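S.K.: could you work out the structure for the sequence below:
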Amino acid sequence: MLFSPIKPMIVTMGNEAFDDDGFIFEPKWDGWRILLHKEGSRIEAYTRSGHVVTSKFPELKEAIASIKTNTAILDCEGVCIRDGRSVFDDFSYRCRISDSAKINAALRTHPVSFIAFDVLLSSSEHLYEPLKARKERLTELISGTDVITPTVFIEERGKDLSAWSKDRDMEGIVAKRKDSKYLLGAETKDWIKIKNPKTIDTIILGYRTEPQFGIVIGLHFKTIKYKPVGIVETGFQEAEKRAFLEIARQLHTKQEKQTQWIEPKLCCRIQYLERTDHHQLLDAMFKGFLLDKDPEECYWTY
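M.R.: Here you go, the predicted structure:
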């Protein structure tokens, strides 16, 4: 298991925060899942898909001394903290760059931290120990620093932690059964993520009426404008659909299969739960048209 790719345990999606004395609750950090393998003075970082990315994070040399055991496999979230919260795009940037000069510059502009939330191995394997015991081991194994630290968690009070995460504009929380084993590559309801809905103002780039009504939404990014980021099919009232179609007919440009593209002059607010690495917004819901919004102002919020 040491220094070989491992498929981490998968978190399933939940709906609402809850209280339960059989669970612990952690903040959901917004970064990349990273498994750290350490033996002696050697440390390696693996992504959830098994790629070795150690060379991208010179900070890991500092982390070695903070792991107080000769051998360890730690399940972590790699993050970049900005203004008190983790920023997904900052960490993705660190994962994209390979040039040594850019990496050295990013040590200052995009410093990385590894938030450890589980231990799979130290002097022996811990996969079949209850989570609560693994949490206790984790606290003993790591001396917290800016580079690596155990995640905070509370017992029973998931609703309180959810409210705390919303106040800080964080991604959400994760609920985990205290007695759960670590099941490699498995997805079970022992680990549940409850994400905070986010809203964003988008440009309407097109629409379709078959197989059901939906609008194509887009955003501006630093390197590209009017990038499609999803299709929204829920949240519309019939009157809103009719009003939109009446206006959209005057803005038609080209038709491609089921999509009618329009001039990018209309904006709307949507709510979403997740986004992919390529900024496609998932579980998106229409919240309202923005008649006075300038499409030039609809940028991805980095």
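
S.K.: drop to CA atoms for contacts and neighbour counts, all remaining ones
M.R.: Will do.

S.K.: and residue 119, which of the three is it?
M.R.: Secondary structure, DSSP: H, G, I helix; E, B strand; the rest coil: residue 119 is strand.

S.K.: another one to check against the first:
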Amino acid sequence: MTLPVNPPVRPMLAKSVKGVPAPDSVDGGLVYEPKWDGFRAIVFRDGEDVEIASRSTKPLTRYFPEIVATVRAQLPERCVVDGEIVIDIDGRLDFDALSQRIHPADSRVRMLAEQTPARLVAFDLLALGDESLMAEPFSVRRERLVAALGNAEDPVHVTRVTDDAAEAEQWFEQFEGAGLDGVVAKPLAEPYAPNGRVMLKVKHARTADVVVAGYRLHKTSTASRPLLGSLLLGLYAGDGRLQHVGVAASFSERRRAELVEELAPLVVAEGEPHPWAEWRDESAHAGGRLPGGQSRWSGTKDLSFIPLRPDRVAEVGYEHMEGVGDSARFRHTAQFKRWRPDREPASCTYEQLEEVARYDLGDVLL
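M.R.: Next comes the predicted model:
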């Protein structure tokens, strides 16, 4: 490729803030966009050559052949676009379906591309023709993006924006029902800053009481100094099963050592029953929902865990759930808040979770 902006390029990032900031809270003003929940992607096109790079600059090109085809069909012949690759099912973003694309078999990738095709949501333009736009303010880059992709058709979309904080608040509440993550506020006067946290993001914050039924050791753990890496969390489904819903991590080294000692009396001995005992059976890992199971993300990483009697309840913070009903789980790593000795494990059910009103993704996309 001989573009004015060539890979690798790390995308511009955002830092978390509480509440939608006022549009005049930064010099030059802010505009707001929906925060998409997909794979961040920088798309490079130079004629027939197309490359799609992830947030970490790793190649995504082979996993989304339908996006490659639509880039050749709809994007300017020479351009660099920053955006998000998403998949939606029944009018809602589906991250599980998206993650299934990261598969070594080309035949499976192409089958999924036909069954659950992806969309490209564009929100920035880094280069067009022989011109780099990286040094231009976002206000200019946005105008150029709309002009370049204004006639694009599904599955290419230019994300909507607003300069009205009240409308952004409305998006924050409504669009979660379509699977979106929150709202991003972008400074109009700023140039593109690769890997810089220049933008502001507002995400949903909630808490839940969960059962702690195991833990994984930290990668720096040793036999002489065991350190806890993450707590394995569960919620009881309607049929009485303890469903694995995610992990809580991010402890200090001192706290990791303390937690190993604190949880030692709850460790399940070999042969004792445990709600996730089937993790020992390799054939059970195929479903990808067991705490000891491998995934396309973990590869050969050891995900074995120390099973605990499900007797302790913790309060954790989370942003939103992935999935529906009694199969939902935390979309991101949960944040440990405190132990809840006043709560019975049996009371930690899905019923405590806030139910978000459904919202059709078609009403979000332009």
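
S.K.: point me to the helix or strand that includes residue 89 of structure 1.
M.R.: Element membership of residue 89 of structure 1, judged by DSSP states H and E, is helix 88-96.

S.K.: swap that for residue 51 of structure 2, sorry
M.R.: Per DSSP H and E, residue 51 of structure 2 falls inside strand 49-53.

S.K.: same deal with residue 31 of structure 2?
M.R.: Going by DSSP H and E, residue 31 of structure 2 is in strand 30-35.

S.K.: quick one: the strands in the stretch 201-350 of structure 2?
M.R.: Along the stretch 201-350 of structure 2, the stretches classed as strands by DSSP state E, counting those that start in this stretch are 206-217, 228-236, 242-249, 306-318, 321-322, 329-330, 334-339.

S.K.: highest mean neighbour count out of those strands?
M.R.: Sort these by mean neighbour count, taking mean count of other Cα atoms under 10 Å, and strand 228-236 sits at the top with a mean of 25.

S.K.: to which residue of structure 1 is residue 317 of structure 2 aligned?
M.R.: Here residue 317 of structure 2 is matched to residue 271 in structure 1, going by TM-score structural alignment.

S.K.: ugh, wrong one, residue 79 of structure 2
M.R.: So residue 79 of structure 2 corresponds to residue 72, using TM-score structural alignment.

S.K.: so which helix or strand takes in its match?
M.R.: Going by DSSP H and E, residue 72 of structure 1 is in strand 71-79.

S.K.: same deal with residue 240 of structure 1?
M.R.: Using DSSP H and E, residue 240 of structure 1 maps to helix 238-248.

S.K.: what lies in contact with the helix holding residue 89 of structure 1?
M.R.: Helix 88-96 of structure 1 is touched from outside by 30-32, 53, 56-57, 78-80, 103, 106, 110, 112, 302, with contacts defined as Cα atoms under 8 Å, 6 or more residues apart in numbering.

S.K.: could you point out which element follows that helix?
M.R.: For helix 88-96 of structure 1, the succeeding helix or strand toward the C-terminus, using DSSP H and E, is helix 100-109.

S.K.: so where is that following helix in structure 2?
M.R.: Under TM-score structural alignment, the match for helix 100-109 of structure 1 is residues 106-115.

S.K.: next up, the contacts around the residue mapped onto residue 126 of structure 2 from structure 1.
M.R.: For residue 126 of structure 2, the aligned residue in structure 1 is residue 120 (criterion: TM-score structural alignment). Going by Cα under 8 Å, 6+ apart, residue 120 of structure 1 touches 72-75, 126-127, 182.

S.K.: cool, residue 171 of structure 1 as well?
M.R.: 27-30, 165, 195-196 are the contacts of residue 171 of structure 1 under Cα under 8 Å, 6+ apart.

S.K.: mind checking how far it is from residue 287 of structure 1?
M.R.: To residue 287 of structure 1, residue 171 of structure 1 is 20 Å away according to Cα to Cα, to the nearest Å.

S.K.: can you pull the contacts of residue 339 of structure 2?
M.R.: For residue 339 of structure 2, the contacting residues are 312-315, by Cα under 8 Å, 6+ apart.

S.K.: wait, is residue 145 of structure 2 part of a helix?
M.R.: Yes - Residue 145 of structure 2: assigned to a helix according to three-state DSSP.

S.K.: now the aligned residue in structure 1 for it. Nearest residue, chain neighbours left out?
M.R.: Here residue 145 of structure 2 is matched to residue 138 in structure 1, going by TM-score structural alignment. Nearest-residue entry for residue 138 of structure 1: residue 119, 6.1 Å, with adjacent residues in sequence omitted and distances by Cα to Cα, 6 or more residues apart in numbering.

S.K.: show me the contacts for that neighbour.
M.R.: Counting by Cα under 8 Å, 6+ apart, residue 119 of structure 1 has contacts 72-75, 126, 134-135, 137-138.

S.K.: turn the residues you listed into TSV, including distance to residue 90 of structure 1 and neighbour count.
M.R.: What follows is the contacts of residue 119 of structure 1, written out as TSV (distance: Cα to Cα, whole Å; neighbours: other Cα atoms under 10 Å):
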residue	distance to residue 90 of structure 1	neighbour count
72	27	23
73	25	24
74	22	24
75	20	23
126	32	19
134	30	24
135	28	19
137	30	15
138	26	23
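
S.K.: from the residues you listed, which single one is nearest residue 176 of structure 1?
M.R.: For those, the residue nearest residue 176 of structure 1 by Cα to Cα is residue 135; the value is 11.3 Å.

S.K.: the helix holding residue 89 of structure 1 vs helix 100-109, what angle?
M.R.: 150 degrees (axes from the mean of the first three to the mean of the last three Cα atoms, to 10 degrees).

S.K.: how about helix 88-96 of structure 1: buried residues?
M.R.: 88-92, 94-95 (16 or more other Cα atoms under 10 Å).

S.K.: check stretch 2-14 of structure 1 too.
M.R.: Quick answer for stretch 2-14 of structure 1 (16+ other Cα under 10 Å): 3, 5-6, 8-12.
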